[in-house]
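# what follows is a protein structure lacking sequence information:
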């Protein structure tokens, strides 16, 4: 190859993993060739690959970030189209985990690929040395293992294994593409069984299952103890097995026991349970089957969640579990394992062996503890990695208890002694190495994290809901800090304080945070409190304060770039809409959802969306075209399910760039802001030509039709009427121009009428109590 650019990828194997990998390549805007075998009937020789793409277009959660991405997938079969590999820069093999079949494919690939084309396997069980046995030196030089995690769009981990003959430049090319284009965090692994995440993950699950059977712990209590209190997803242990499939567990066990050394601790705990074997044989393979440890009983037309009794094998109604309380429930691991009785004993039965095992595989599986922690956080969605967990408990305390219980104490645990595996020194996060020294945690070029900046800096301004940080090069970061980063008066107050600070001493502002949600919108709890005591002046102050703050940002004398990720709803969406540019993470779920709680956007969202759709060159012109489109999007509380879809819906401009890797978001947003500094002028205030009463009549007809078809409730009509009043310009004449300030006034008046409506108040309360919209 003439350069290091990956312009086209081939994925061989259109099963769940292979198809998902192909979809993520397409999500990155890169053409991908998806091949599989010719089906036995042979009527349509590309049927398997074509069927995989068709299935993904219907799958939820969606593998594709938008339907346009699917067009980048070219389908074919191995017999007729393998020669097309010559045009690809990276070939990913994701076929069945059988060495003979993989080696047969590599022999064919070697004849058709272009020299220098990277070839990788998605294997999680077969050593690289075995995969390349018998291949030429040239093939070995271009070969590596790239182990993705399922589902490939959403799981950020990719484990990379390079062989002794792998070309470092080829490995670097693949690593960089996986990082920047596919949004993955590459973790370098040694060529050892199970690599990192599945090796620890399989051990952890086995230890937890064994202990539950041995100690008589119910599946619900096991998940309550081994889930959220440990920083593990709420599925816990048995819920996770149901999710990934009971039938996968024996396969993983067999794979590891056949490849790990005889003295590996996993060999001692690997065992089968007759109940699990019985469940699998009867089709209880988890969520993909009739159920697993949990099932939904639909007898008599009902829908009852049931859990299995591990002793009797009988199902009964799930009762939930609250056996863990207080600080232990919030992640205090030292307290969790010290709780007297079954809760503490079970927690220790999981954590003790798992943390010991995690420490034992460094440097055999990966060179540093950072690799282990990253693998478990990104591959299994743990909040903390094993070594971060050890620091929470205390390494010395952990060693003491391991010894008391006769459990192995790995050298690395002895070595750290009374110290910690991580520390902060001179404003740098450091990790404990196998050489006994501490080393700086080094971020890749182009990665900038607020958590690192906070190690050596104090905020420029701070209150209980927001903070302002200097992120270097004349750029300031506005961070929300409330629960779910909700927005209220304190946020707006800080924005107004920030503008003169930035204008005086800095060049630009980025709105960004490192929570799981950019912002879930306005603080509904405060709003409903004010409604309940009829403190309408407080609600008015919240709406007007938000309008004033966001417009002050919009017309500030410096560039403002919003960098959302995760949820950006309601007011969070309006924060983005009022920015000069948006640099969204690919997994941004953005929308104006106010109608779902019986209100309408109040912080300028209506005008900002109208402006985008009026300016959209691909959208029809005319007074009603933009109004109808924005009404459709906002009245149905439509949320974009990706940044790509946000562009299609108009929340994100066509000129806005998307960041695929979450860790690169702040850096990219900062660069975008700096690129706008020279010659920056605030935008001109827009004016709108809106249809007035005739436009409202047309929108009312549409809502009436929805109501007749049972798709709109009586209160939906009330909310839609207020929204239509704003979007059509109120009592304007179509020959007159409506200013932005007039639209804001209409928003404010419509919002206040709705919050006084008991049906809207009921919607807000219901959302706060249940997290679901009320259809009243």
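Okay, I see it. This structure is a prediction, so every number in the text was calculated from the model and none was measured.

# alpha carbons only for contacts and neighbour counts from here, please
Will do.

# where exactly do the strands run in the stretch 201-350 of the chain?
294-297, 304-308, 315-317 (DSSP state E, counting those that start in this stretch).

# export those to a markdown table and append columns for mean neighbour count and distance to residue 218.
Shown next, in a markdown table, are those (neighbours: other C-alpha atoms under 10 Å; distance: least, C-alpha to C-alpha, whole Å):
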| stretch | mean neighbour count | distance to residue 218 |
| --- | --- | --- |
| strand 294-297 | 20 | 12 |
| strand 304-308 | 18 | 8 |
| strand 315-317 | 15 | 12 |
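
# out of those, the one nearest residue 406 is which?
Among the strands of the stretch 201-350 of the chain, strand 304-308 comes nearest to residue 406, with 32.2 Å by C-alpha to C-alpha.

# on the three-state scheme, the spatially most central residue of the chain is what?
Nearest to the mean C-alpha position of the chain, by C-alpha atoms, centre = their mean, lies residue 154 at 5.6 Å. Assigned with DSSP: H, G, I helix; E, B strand; the rest coil, residue 154 falls in the coil class.

# again, but for the one 4 residues further on
Three states are possible here, and by three-state DSSP the one that applies to residue 158 is strand.

# tell me the contacts of it?
146, 147, 148, 149, 178, 184, 185, 186, 187 (C-alpha atoms under 8 Å, 6 or more residues apart in numbering).

# and for residue 391?
420, 421, 422.

# which ones among those map onto strands?
Within those, residues falling in strands by DSSP state E are residue 422.

# which one of the contacts of residue 391 is nearest residue 664?
residue 422 (22.8 Å).

# which strand or helix spans the residue lying closest to that closest one once chain neighbours are set aside?
Nearest non-adjacent residue to residue 422, counting by C-alpha to C-alpha, 6 or more residues apart in numbering: residue 431, 4.5 Å away. Element membership of residue 431 [criterion: DSSP states H and E] is strand 428-432.

# following element in sequence after that strand, please.
strand 438-440.

# how far does that following strand sit from its chain's centre?
Its chain's C-alpha centre and that of strand 438-440 lie 29 Å apart, by C-alpha atoms, centre = their mean, to the nearest Å.

# cool, and stretch 118-132?
With C-alpha atoms, centre = their mean, you get 27 Å for stretch 118-132.

# in it, which residues are buried?
Buried residues in stretch 118-132, counting neighbours by 16 or more other C-alpha atoms under 10 Å, are found at 118-128, 131-132.

# contacts for it?
89-94, 97, 99, 102-103, 139-140, 142-148, 161-163, 170-171, 174, 191-195, 198, 255-256.

# let's bring in a second model and compare:
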């Protein structure tokens, strides 16, 4: 009988171990964090305690909220290892030394309960070596769980069971990491580097060597090896700076020791004197004095990059690829300039290497592609890239270059590695047949729905989809999922269609971000031609659409992930419930661009705070909370923080696994169907002139501290007018319609001011706020 996982022990409070402990705590599970006792330390738990304190100050934050840190109990391996026996899963994350790990395992083997999972977070030591000489009973409960750094944000978890590991235990750990910690599980074989690091380190090795051979600058190499291939803009050299240059010699040595002499990693490996010198001088990347890039503060925070030939830092000037090559990877690898030659030298070898490793490191190509997407943030895995370039074309060019063509690449021939058949995704197998890509139970992706069906409604900005069981899904499809006239029009039509033929609606997108809010570019254009009537109509249309959603005769569930800002937050406030991904960053940010919420957000937030548990009675406490958050354009750093901000209510849900969000939102919508009735229209008791004066005084306090500008004071004053009820007396009830009129009036007053228009233009141009 395998015990459920209700408590976790993490041994090793370094960056990885502490980060794993933080993510367990983020999920609401108690965790015991242990490390060694420092020599001569007065506090025997100093290392674990310092790790928790450090994480509370780290940005990006390992903890989703300060409350999560309270679930981490600290201790040390001398006094407290016995307490690990009370845990259901023990994660070892100590330094990558086999001797130290085995000493720890022998101690754990004496105290651990049968059925208690024990795993290592190693990325370089084979499982077979870890278990050498340990009892069979311990081996049955042992596996590798390789998290990626930082554990909160990186979705990949590579799971490596041993030949005698209990399959039920593997499933229990995998299910916990999937459903509770939000990880995407990729089962790996016990091979060097597993999947992501095996291919990823080869990609970095080839990226560095080929750049030096081809005479490219660091900036040029990263421009080629980044966005054209759907790889983060850090490219190769920026990624090396991020992970730490000093780690690379250790990884290289480990891989060389484990791989055969014929492996492409070993064949292409070479010593790099420049890298050795940089590490010796403290240039270990972002955690050191800099790396391949650095910030020269003596020159006024100038970004510099190192010359790969000279070893001298010069101002980083970036690199502009030819237009066609920057947008099309096929055009890039086909071009006969230094960029094209570099692109092929790296990716040709990497794609060939990946194809040669099936089935050695993974039984199928889908696992390899998933590992590279999730572990290295590639938009497409190697075999998806091969389909973009054409497998037959890649095979032919490898042959022309005199390089080996892997059997799998020969076998697929002029076909593709993936295809859509009957609305299902299929992948090419090592048996020469296509196999359906199965989704885990409880995973529902809108992309899959789109392959199998046509939209119920669609225009250039949004679409409505049938996701089954009487539930429709409204999807925004503009840039950054911003709201424009097309979105609002289709939303109105969708409410009518769902009312007549469906049970419920969810608001969701597979895209990275739920919505960045209103389309400021359209607003600025209207203002520049003084089309104030059109601006007012747009505000009124948004209010009408959102209230139409709120009072629809069916339940509506918002399912945000990523950014949900401004109007993206406001539409969530009008839903009956929210099922948010854990990494949801939301807030009413309009004041940052010199505006205020104009689509009902002010009233909805007042309602949320007024009904919050333990909120003091009277009109001012709730209004003060809303003023504080909205005037400072506060954005949650997680769904847990969104709950503390009252964007999420107590009954709203949080989903940790991004792939399960739509399924969970649909289930939540269906749970609301029986006996559903729209909410009653609210009446507000607002503080009037006295409250407005109090909010103005608070803003003046920020101004005195230099935290607010002159125009911030203007914006805060307009916001205070709305939140206080305008000219209403505190004894009078203010209707929802009156609140909407106030929002429109004060919004229009602000958007006509020059400083607000300057803020909007600056934000659109630079992506950064203007402090004027």
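Received the coordinates, thanks. Just so we're clear, the structure is a prediction, and the values are computed from it rather than from any experiment.

# so after superposing, what's the score?
Their TM-score after superposition, calculated using TM-score structural alignment, normalised by the length of structure 2, is reported as 0.99; 772 aligned residues with a C-alpha RMSD of 0.8 Å.

# adding distance to residue 8 of structure 1, write the strands of the stretch 201-350 of structure 1 out as a markdown table.
Listed next are the strands of the stretch 201-350 of structure 1 as a markdown table, based on distance: least, C-alpha to C-alpha, whole Å:
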| stretch | distance to residue 8 of structure 1 |
| --- | --- |
| strand 294-297 | 43 |
| strand 304-308 | 46 |
| strand 315-317 | 50 |
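
# which one, of these, ends up nearest to residue 747 of structure 1?
Nearest of those to residue 747 of structure 1, taken as C-alpha to C-alpha: strand 304-308 at 43.6 Å.

# identify all contacting residues around the closest one.
219-220, 293-298, 314-318.

# specify, as a residue range, where that strand falls in structure 2.
Residues 302-306 of structure 2 are matched to strand 304-308 of structure 1 when aligned by TM-score structural alignment.

# what's residue 465 of structure 1 aligned with over in structure 2?
For residue 465 of structure 1, the aligned position in structure 2 is residue 461, judged by TM-score structural alignment.

# does that match touch residue 489 like I think?
No. Contact criterion C-alpha atoms under 8 Å: residue 461 of structure 2 and residue 489 do not qualify, at 9.4 Å.

# what about these two, which has more around it?
Each of residue 461 of structure 2 and residue 489 has its neighbours counted (other C-alpha atoms under 10 Å); residue 461 has more, 20 against 16.

# how far off centre is stretch 456-463 of structure 2?
Centre-to-centre, stretch 456-463 of structure 2 and its host chain are 26 Å apart (C-alpha atoms, centre = their mean).

# what are the buried residues along that stretch?
Neighbour counts over stretch 456-463 of structure 2 (16+ other C-alpha under 10 Å) mark 457, 458, 461, 462, 463 as buried.

# contacts only, for the first one.
Spelled out, it's residue 457 of structure 2. Taking C-alpha under 8 Å, 6+ apart, one finds 463, 464, 465, 490, 494 in contact with residue 457 of structure 2.

# tell me which two of the buried residues of stretch 118-132 of structure 1 sit farthest apart.
Longest span within those, C-alpha to C-alpha: 118 and 125, 20.2 Å.

# what range does stretch 353-370 of structure 1 cover in structure 2?
The aligned range for stretch 353-370 of structure 1 is 349-366, by TM-score structural alignment.

# what sits up against the matching stretch?
With C-alpha under 8 Å, 6+ apart, stretch 349-366 of structure 2 has contacts from 187-191, 194-195, 199, 202-203, 206, 264, 368, 382-383, 386, 398, 404-409, 427-430, 437.

# out of the residues you listed, which end up buried?
Among the contacts of stretch 349-366 of structure 2, the ones that count as buried by 16+ other C-alpha under 10 Å are 187-191, 194-195, 199, 202-203, 206, 264, 368, 382-383, 386, 398, 405-406, 408-409, 427-430.

# burial of residue 97 of structure 1, as a residue count?
The number of residues packed near residue 97 of structure 1 is 14, by other C-alpha under 10 Å.

# please apply the same query to residue 496 of structure 2.
For residue 496 of structure 2, the neighbour count with other C-alpha under 10 Å is 15.

# work out for me the element it sits within.
Here residue 496 of structure 2 is assigned to helix 485-501, by DSSP H and E.

# so what secondary structure elements neighbour that helix?
strand 457-458, strand 462-466, strand 471-476, helix 532-550 (3 or more C-alpha pairs under 8 Å, 6 or more residues apart in numbering; DSSP states H and E).

# structure 1: matching residues for the third one?
Against structure 1, the aligned range for strand 471-476 of structure 2 is residues 475-480 (TM-score structural alignment).

# measure the aligned residue in structure 1 for residue 533 of structure 2 to residue 755 of structure 1 for me?
Aligning on TM-score structural alignment places residue 533 of structure 2 opposite residue 537 in structure 1. Noted for residue 537 of structure 1: a distance of 12 Å to residue 755 of structure 1, by C-alpha to C-alpha, to the nearest Å.

# between those two, which is the more surrounded one?
Set side by side, residue 537 of structure 1 and residue 755 show more neighbours around residue 755, with 22 against 11, by other C-alpha under 10 Å.

# element containing the aligned partner of residue 701 of structure 2 in structure 1?
Residue 701 of structure 2 maps onto residue 705 in structure 1, with residues paired by TM-score structural alignment. Assessed by DSSP H and E, residue 705 of structure 1 sits inside helix 693-708.

# check residue 607 of structure 1 too.
Assessed by DSSP H and E, residue 607 of structure 1 sits inside helix 605-615.

# and that helix, what does it pack against?
helix 571-577, helix 623-635, helix 714-727, helix 740-755.

# could these go into CSV alongside distance to residue 526 of structure 1?
Listed next are these as CSV, based on distance: least, C-alpha to C-alpha, whole Å:
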stretch, distance to residue 526 of structure 1
helix 571-577, 14
helix 623-635, 23
helix 714-727, 21
helix 740-755, 13
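
# and those: which comes nearest residue 530 of structure 1?
helix 740-755 (10.1 Å).
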